[in-house]
Structure formats: C-alpha cells, structure tokens
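**Student:** Give me coordinates for this.
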Amino acid sequence: MTSAVNSEPDVVLIGAGIMSATLGTFLKELEPSLTISTFETLEDCGLESSEAWNNAGTGHAANCEMNYTPQRADGSVDISRALEVNVEFDLSRQFWSHLVGKGAIADPRAFIHPCPHMSFVHDAANIGFLRKRFDAMSAHHCYEGMEYTEDRNKLGEWTPLVVEGRSADEPVAATRIISGTDVDYGALTRLLVSHLAAQPGCQVHYKNRVIDLVREEEKGRWLVKVQDLDSGEVHAVKAKFVFIGAGGGALPLLQKSGIPEGKGYGGFPVSGIWLRCDDPEISKRHHAKVYGKAAVGSPPMSVPHLDTRIIGGQRSLLFGPYAGFSSKFLKHGSLLDLFESVRPANIKPLLSVARDNFDLTEYLVGQLLQSESHRLATLDEYFPNADPKDWKLQVAGQRVQIIKPDVKRGGLLEFGTELVGASDQSLVALLGASPGASTAAFIAIEVLEKCFAGQLTASGWLPKLKQIIPSYGVSLIKDAELTRQIRARTAEVLKIDNATSPSATSAVRSRVDA
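**Tutor:** Okay, the predicted model is just below:
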C-alpha cells in the first residue's frame, strides 16, 4: 500500500493504465472534491497495454490505417469510420494540451513527437484502392494536407528504406500526412498517474488485486474486495462509482460484478510479436509510420507497419506485429484466463464466433507456425534491404477482442472498444482494444456522459469540461474552421506538426490531377 486505504472513496479505478489515468484526471479536474482510489495488480502504472513496447505508439487518427476505410461493393471508399476516429484523437490532443497549459505536464516531448503517417501499397489492385481512398479523404477538411504519390523518387524522399532495393518495375503508391504523431503511452500514463496521485483525496495502490465486486443494493454502492499481494490481506472498500479499466482483466471483473448488462460477453485474446531495430544509423533514415494492407482474415491490430518509435529519448524502428494466440488475457496474466472466463451465458456467443470466424483462426494458426525466415520475408515487403542481424524479437502486449451476444447470429466478434455499464450508472467496464489509448479522452467523455449526465449541466461540470475540451458539443467532422483552429492550437502546445492549410491540399491535389 502506498498509504492507508480510504475505505469509502467516491470513485474506484481498477487498473492503472492510460484509461483509468485519463478518466481519473478528468473527474478530478471537473470535481476537485472527489476522492479517488486506484488499484493496480502490478508494481507500477502503465505496464500492460499502455507500456511503450506493448503497442505501436501510433497516435491513431485514422490517417494511415486502411482497415478504417473499407471499399464498398460499388468500388467507392467509405471514410465514415475514419472520420470518427480522426476527430476522437482531436479530443485527446485538446485534453493533453490543457494539462500542458496548466503545468500538469511540464514538457509534451516527454510523451509525444511529430511523425508522418503513411499508407503504402505495392500492387496494381491496391494502388487503385489507395488512389480512391486518397480522393475521398483529401476532399474532407479533416484530411487537409494529405499527399499522394506513385512516384518512386518522391516516395524515396519520404521514406528511403521502403524504396531502396525494390525492383524497378514494381508499382508503388503511398499517402502521407506529416501531422501524424508517435506517442509513448507508458510515459503519458506515468505523467497522468503522478499528477493524479499528488491531488488531495487521491490514492494509488500498487500490487493490490481486486478480487471481487459486490453491489450493495440498499445504499447503491459497490463493495470492492482488494487483496494486498505482499501481505495477502484482503481489504473491503465501498465506492459510489467503479470504473473497470483493467485492459484484458476487465472482462473477468465485469463478470464478477454480476450486472445483467454484462451477461453473455466473452473475450478472444490475441498475442503479438514485433521485430525491433535499435541501430541509430538505420533508424535515422526512416521517419514515418508506414502502414500496409491487412492480410485476409487478420485482426485490425495485425496490420503490418514499419514504425519510427521514440521511447526514453531513444529512436528505434518497429515492424510487425506478427499475431498469435495465447489463452492469457494479460501479458502478465494466466494461461487459464480464457477458460476461466467461460460462463453458461457466453458459451453460445463463443461458439458462434468460432463458427463464423474460421478465416481468423486459420490466420492466427499460420502466424504461430511462422519461422524467423517467414517473419523476415514479411519485413522485406516494407524494407527490402533489411539485414536480419539488425533486428530482434520484442514481445507485444496482449489484446482481448470483444465477443458480444447477438440475437440473430448468437455472437459477434468486435475489434473496437465498448463500454458496458450498470443501468444505475454506478459501474462501467471498458472492453476491447484498438484504437483504445489514442482515443482515451473520447472514452473518458463517454463515461462522463453515460454515468455522470446529471453533473454535465450549465451549473455543474459543463463549463469546466468546455475549458478542457473547447470543441465539446460541436462536430469537428462538420465544422471545418473550428477543426483548423483546434489543430493549430494543440499542435503549437504539444510541439507537433500542423499541416492543415487548405492551400496545402489544393497544391497536392493539383499535382495528382496533373
């Protein structure tokens, strides 16, 4: 224990990752009198999915991830989901800028760096898709500044490692947005948790595992049973509101809560491995996150990409991820996690998903059977001159995809995130994975709207929320001028690039048309 346990805090946050840190910070900003207790199983914050090497660090704004822009049956490209994710990241930028502005985060370069986001393809069919994708996206103000090229020389200027060693007759195409970012979510989590823990009434307890959740019907509170992993002692904490932000551990805790809204939910764990290069002579020649197209049947988190990473001041390259299967729900979890999550209510959804997603199963088995030579062959598609001796394996974090009950099909496998909450708004669990960390502010605001609607009034929290998030209540998808203003301001505060001027896109489009 970091200090004596507050036996009756207003809020309990389970898990000390980016989600709990973000929600806790929002709540304390909006209502300074709140008492908040955070319980984390591990010895520090941000050690699971939030840890820098456990994720790609992409400030996911749907700039480069082609899985957010599916092609319709008529050949056109649907960018609606991309736009949603794009402006959700704007909320994170505003939230972080607010904290930098008030001095809660001294230097944004401790967690965020400018890094162009690129989409890359190298066959005729996908070039046609990428061109249509560019036409649809660059026509919208949210993607002002997007560039497109099929010129090998131009691509070589953007990212030389991708071009060098490639056959001269191989067709290539790429898009680029220079206002993308690389984010160290582990560092950001530590900054947020440190700031939160320093506030009056806030406690963070490490090596403390929540082992049970019991609703007290008469008082509308939750009895949270917590075990101190050093002493073995079990503490009982009563809270008015509980947020389960425990990453892969959220599903078992949701099940323990017994709320009917969580009935039938299951989880499908996916593991991952990166290839990592720390050679400064190589990493200095690649400044981008270059995303390719997903293999058929693969989960979105397995889209191959060659990334610049800046972690702890060191510049590295990351390639992958190579997906796989493990029955663990957490990197530091148990091989029994999946089996212990099976309940009578979720057997049908689990079996239905297994039946309907054979291509995913086939893909994951293939990934598990890959040899080192197979992994390097995939790397060659993005870095033809890669030398195997420059790369080492880096184990990524675990992800648990949502399996939700469905009346028609029995069960559905979801690749996003979802909030599952009690009807009385006293408890909510965050399930799922990507784009998770990048949209933490959006998810926190969803929790506020779902569980604290009574406080979001003109005489309550609303004025302060609009100070933190100036665009709150306005659609950035529709309001072009506000989008430009918000992005210019947050780019300046966060010391990242801002390439959103209409003239930039006009110039780019004219070059393409020519």
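
**Student:** all contacts plus neighbour counts: C-alpha atoms, from now on.
**Tutor:** Will do.

**Student:** Next, residue 370: secondary structure please.
**Tutor:** coil (DSSP: H, G, I helix; E, B strand; the rest coil).

**Student:** What count of nearby residues applies to it?
**Tutor:** Using other C-alpha atoms under 10 Å, residue 370 is surrounded by 13 other residues.

**Student:** What separation do you get for it and residue 335?
**Tutor:** Distance of residue 370 to residue 335, given as C-alpha to C-alpha, to the nearest Å: 21 Å.

**Student:** How about residue 248?
**Tutor:** Distance from residue 248 to residue 335, by C-alpha to C-alpha: 13 Å.

**Student:** okay, the two: which has more neighbours?
**Tutor:** Higher neighbour count among residue 248 and residue 335: residue 248, with 28 against 13, using other C-alpha under 10 Å.

**Student:** Spit out the contact partners of the more buried one.
**Tutor:** Residues in contact with residue 248 (C-alpha atoms under 8 Å, 6 or more residues apart in numbering) are 329, 330, 398, 399, 400, 431, 432.

**Student:** Secondary structure class of it, three-state.
**Tutor:** Of the three states, residue 248 takes helix according to three-state DSSP.

**Student:** State the three-state secondary structure for residue 89.
**Tutor:** helix.

**Student:** count of neighbours near it?
**Tutor:** Residue 89 sits with 22 neighbouring residues when counted by other C-alpha under 10 Å.

**Student:** Okay, and which of the contacts of residue 248 map to strands?
**Tutor:** Assigned to strands by DSSP state E, the following of the contacts of residue 248 qualify: 399, 400, 431, 432.

**Student:** From the contacts of residue 248, pick the one nearest residue 255.
**Tutor:** residue 431 (11.8 Å; C-alpha to C-alpha).

**Student:** give the contact list for the closest one.
**Tutor:** Counted by C-alpha under 8 Å, 6+ apart, residue 431 has contacts 247, 248, 250, 251, 400, 401, 402, 417, 418, 419, 420.

**Student:** one more, for comparison:
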Amino acid sequence: MSKPIDVVLIGGGIMSATLGTLLQRLEPGWSIEIFESLGDIAQESSNPWNNAGTGHSALCELNYTPEKNGQIDVSKAIEVNEQFQVSRQFWSYLVDEGALPDPKAFINEVPHMSFVWGEKNVDYLRRRYEALKDHPLFAGMEFSEDARTIRSWTPLLIPGRAKSEPIAATRIAAGTDVDFGALTRALIGAMTERGAKLKTDHRVVGLKRTKDGLWKIRIRHEVGGTHLEVTARFVFVGAGGGALNLLQKSRIPEIKGYGGFPISGEFLRTDNPEVVAKHQAKVYGKASVGAPPMSVPHLDTRVVNGQASLLFGPYAGFSTKYLKKGSLLDLFQALRPHNLGTFIGAGLGNLDLVKYLVTEVFATRAKKMRALREFAPTAVDADWRLITAGQRVQVMKKGADGKAVIQFGTEVVSAADGSIAGLLGASPGASTAVPIMLTLAEKCFPDKIAEWTPKLTEMVPSFGGTVGDTAATAKKTLARTAKALQIQA
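**Tutor:** Modelled structure (predicted):
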C-alpha cells in the first residue's frame, strides 16, 4: 500500500477548490489529491450555466428577509452578507498573492435589485428598505416607487407595464456576478502548481474506515473501467448532490437520518445584444406560495467569458437524479431504513412544495414566458431559449423536535473524529464557500485552529469577528476588497 494521502477531495467543484486552497496555505507540506468523476472540473453546480452567478450577499434576495408578526426580520440577510464578505476577503488575498491574477475572469460589477408589484408587496419592500438601509453592509441601498427612476436603473422592467400598477424597487450598485466555474478552474489550477494532484474521470465508488483510523478509498477510472485504491488521513466529500450517497457509503453514524430531495431547474436565456443592453442588473422578485427559496424568480445579467447574457428563472422541476449528469437511481439508492421516516415525513410536511413542483413540471413554454413578462412585459418569445440548470438536493433530516424537515441551505456533516466530512444542501452555497470551509476546518481540525489562526487572520482579516459591527470597519473592508477585485465598493 502506498503512503497515505493527507487530504483527499472528492469532487472538482468550488467547495473542494476552496478547501484545498485554504489547506495548502495552512499546511504547505500536506499532500492533496482531487478525484473528479467527470472529464473536467466545475461541470455540475459550479458551472456558470448551472447557477445564476449571484454573489449572494442578501442585497436583493427577498427570501432572506421574511416578514414575521408584521416585522421584517433582517437577521438572515445580515448573516449571509457577512459570509459573502469572508469570501471576498479570501479572494482578495489570493489576487494580491497572484494565485488569482485576473479578478475580471470570475467577478464583475452587476447592480443588485429587488422589484415587486402590487400594493402589499410595495409596502413590504418599503419596510424592508427601512430595516436595512442604515446597516453598514447595506450602505448605498436606494428605494423608489417611481417608474422613471426604475427605468433609469434598468429599462427592461417598465415598458409595457400598466401605469396604474403599484411598483417598487431597491437597488445597490455594488452587487456582483460571479462565474464560479472560472473561479474553480483558477483555484484548482493554482493548487496543482503548488503540488496538488488532480485526477479527472476518476469516480469514488467506496469509502471504508481502516483499523488504524485511515480511510481506504476505492476508485474506478471511467476510461477503461480499471480500479485503484488509495488511503487518506482526511477526506472531504465535495461532490454536490452526490455527497449524500458517498457519505452513506462511509457508514459514519452522523449521516443516519439524512435524506435528500432533488430539485432540477431551467432558465430562459437570451444573448440578443439589444435585449441584454436594456438590462444590466440582477433583479429578484418574490417567490410564489409554496415555492422553495431557490425558486425565487429573478432576471439576471450573466457575464461568462467576457460575454453578457440574460437569464430568467429558475423554473423548478423534478428528477430522481442527484446530479445533472447523475443516475435516475440516485434518489432510490439514498433510501435506507434509518431515513425512510425522514423522506416520508418531509414529504407529508411539505405538500405545498410537492404541489408547486408538480405544477412547475407540467408548465408550458407559454406559461414560462408569461412569468418572464411579469418582469419584462415586452419580452419577445423568439429572443429566449430554455436551458437546463444544475441539479440541487435539499437536505432532509430530523428537526430538534424529532419531526422530519426539509432544510434550505447548506450543512456540514462530519465524523466525530473529524477524519471525514461532506457538504449537503444548496443555496447560497458557492457564494459562501469560504466561510463554510472555514467552519469545516474548525470542526474537523480543532487542535490545529490555534496554530492556524495567524495565517487565517492574514487571509481573512475578519476571522473570528464580523465586518458589519461598525460603519468604519465595513467601509474599510469593502473598499479594500473592492480595490483588489476591481469592483465597486
């Protein structure tokens, strides 16, 4: 048996790329190998056409500011924004270091807007604006109910709309569009230059704990079907929707009771330069009743390989696959005696979600265009084509009360000794990859954190604290990272 690998990363997406990049700087002497089942990295959720590319910082996403008992709860919005600032700090460090030489290759300025219509929604957005505008991380937020002002922000929203219809929008010019595929490729490229090994077309098919505490990993080479085995001291399962099945194969007790609810999606896309020129923003609306947070409708500017396009959606659908290029058996292979109750209970407890998905699956193109025209009334059918987005798997587990729930967000599941960990869940996902991986590092390497803290603080100055505590701290941090990333503060 060959010498154990210090760190094995399963999956060539943004999470593995982020964790590997962190660990290389914290422990330069550790060996790292990445195993990706597909022929290239960043082909699933990290691919730019499989996500909306929003630098999720809660500037425009209304699902992060729910109304509770007549009050707008902004705590989640502040938390998500803080997490994105951690990612910005780490990316800025890597730009200054030279590991990410061209920030424009993965991040671009795109204003973030919220847009609603109807008196009730206008009132909600006005109160949301009042609750956020004075917070240091939301400085510069603008609010308007004036059609001419909103048209000046992004012209596509107004023409064709009834003048009597109440409308409102908020806008922050300092929003971003992020190509997580380009970022993943840059990070992994820099990792391999520092000695990490990347093996594509290598599918992990087995994980087994050895008597001496190592992990024996069985891998199938997809080209030729040959098998190999490696051992590792630490394993990270960053396989997106495939993480649940792999963690189950590891048989760690911590994965018991977990299930996954797969949700597929589609976007309408246009590359027509005349249409694209009329909408330079990411504009989020309010979700339909029963819709999951990831299905909040939004009309987005995307910048991929320097070319701007527009996406509208997502239109939720259903597939039993856990990955876009996965197997129709994925959902059934995840069923275990210990999680059957979770699957059944979560389904019965979320019948509105089930109803919504059934409705979405059978939605016609005409219905999808009508949804687009609620944002852009003059949208022409011929300008837009339907594309299939990435596959998402929502976490299903037992809640604190013992009842099965569908959890929206991400969750790190790790063995008690920290020797293996995986990431389950979806949005905000990629935008908060850095804080998620820092949390994983604290959870899996608790005896190392004190030793690592000086380097962690060098890479992420707010490590152990927050950016938005004071206006001065927020302004200084935002300005510093904006300069490094060549975006607006």
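
**Student:** Mind giving me the PyMOL command for buried ones among the contacts of residue 431 of the first structure?
**Tutor:** In PyMOL, this line selects whichever of the contacts of residue 431 of the first structure come out buried by 16 or more other C-alpha atoms under 10 Å:
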select buried, resi 247+248+250+251+400+401+402+417+418+420
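
**Student:** give me the element the counterpart of residue 173 of the first structure in the second structure is part of.
**Tutor:** Matched across to the second structure, residue 173 of the first structure falls on residue 168, judged by TM-score structural alignment. According to DSSP states H and E, residue 168 of the second structure maps onto strand 167-172.

**Student:** how much does that strand stray from the first structure?
**Tutor:** Overlaying the first structure shows strand 167-172 of the second structure at a mean distance of 0.5 Å from the equivalent residues (mean C-alpha distance after the TM-score superposition for the first structure).

**Student:** Quick check: next helix or strand after that strand?
**Tutor:** strand 176-178.

**Student:** what's that next one packed up against?
**Tutor:** Counting contacts by 3 or more C-alpha pairs under 8 Å, 6 or more residues apart in numbering; DSSP states H and E, strand 176-178 of the second structure is packed against strand 107-109, strand 298-304.

**Student:** Please verify my assumption that residue 285 of the first structure contacts residue 163.
**Tutor:** No. Counting by C-alpha atoms under 8 Å, residue 285 of the first structure stays clear of residue 163, with 11.8 Å between them.

**Student:** So between the two, which is more surrounded?
**Tutor:** Between residue 285 of the first structure and residue 163, counted using other C-alpha under 10 Å, residue 163 has the larger neighbour count: 22 against 13.

**Student:** circling back: please report the distance of the match of residue 173 of the first structure from residue 216 of the second structure.
**Tutor:** 57 Å.

**Student:** Tell me which of these two has more neighbours.
**Tutor:** Taking other C-alpha under 10 Å, residue 168 of the second structure and residue 216 do not tie; residue 168 has more neighbours (23 against 19).

**Student:** what residue of the second structure takes the place of residue 242 of the first structure?
**Tutor:** Looks like residue 242 of the first structure aligns to residue 235 there (TM-score structural alignment).

**Student:** sec struct for that match, please.
**Tutor:** Three-state assignment for residue 235 of the second structure (three-state DSSP): strand.

**Student:** Tell me which stretches of the stretch 301-450 of the second structure form strands.
**Tutor:** Using DSSP state E, counting those that start in this stretch, the strands of the stretch 301-450 of the second structure run over residues 307-317, 385-388, 392-398, 404-407, 410-414, 420-425.

**Student:** Give me the spatial nearest neighbour of the aligned partner of residue 452 of the first structure in the second structure, chain neighbours excluded.
**Tutor:** Aligned counterpart of residue 452 of the first structure in the second structure: residue 445 (TM-score structural alignment). Computed as C-alpha to C-alpha, 6 or more residues apart in numbering, the closest residue to residue 445 of the second structure that is not its neighbour in sequence is residue 418, at 6.7 Å.

**Student:** related to what we said a few turns ago, now tabulate the strands of the stretch 301-450 of the second structure in JSON lines and tack on distance to residue 264 of the second structure.
**Tutor:** Shown next, in JSON lines, are the strands of the stretch 301-450 of the second structure (distance: least, C-alpha to C-alpha, whole Å):
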{"stretch": "strand 307-317", "distance to residue 264 of the second structure": "5"}
{"stretch": "strand 385-388", "distance to residue 264 of the second structure": "8"}
{"stretch": "strand 392-398", "distance to residue 264 of the second structure": "6"}
{"stretch": "strand 404-407", "distance to residue 264 of the second structure": "16"}
{"stretch": "strand 410-414", "distance to residue 264 of the second structure": "17"}
{"stretch": "strand 420-425", "distance to residue 264 of the second structure": "13"}
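
**Student:** Please name whichever of these is nearest to residue 52 of the second structure.
**Tutor:** Nearest of the strands of the stretch 301-450 of the second structure to residue 52 of the second structure, taken as C-alpha to C-alpha: strand 307-317 at 7.5 Å.

**Student:** Onto which residues of the first structure does that closest one map?
**Tutor:** Using TM-score structural alignment, the match for strand 307-317 of the second structure in the first structure runs over residues 314-324.
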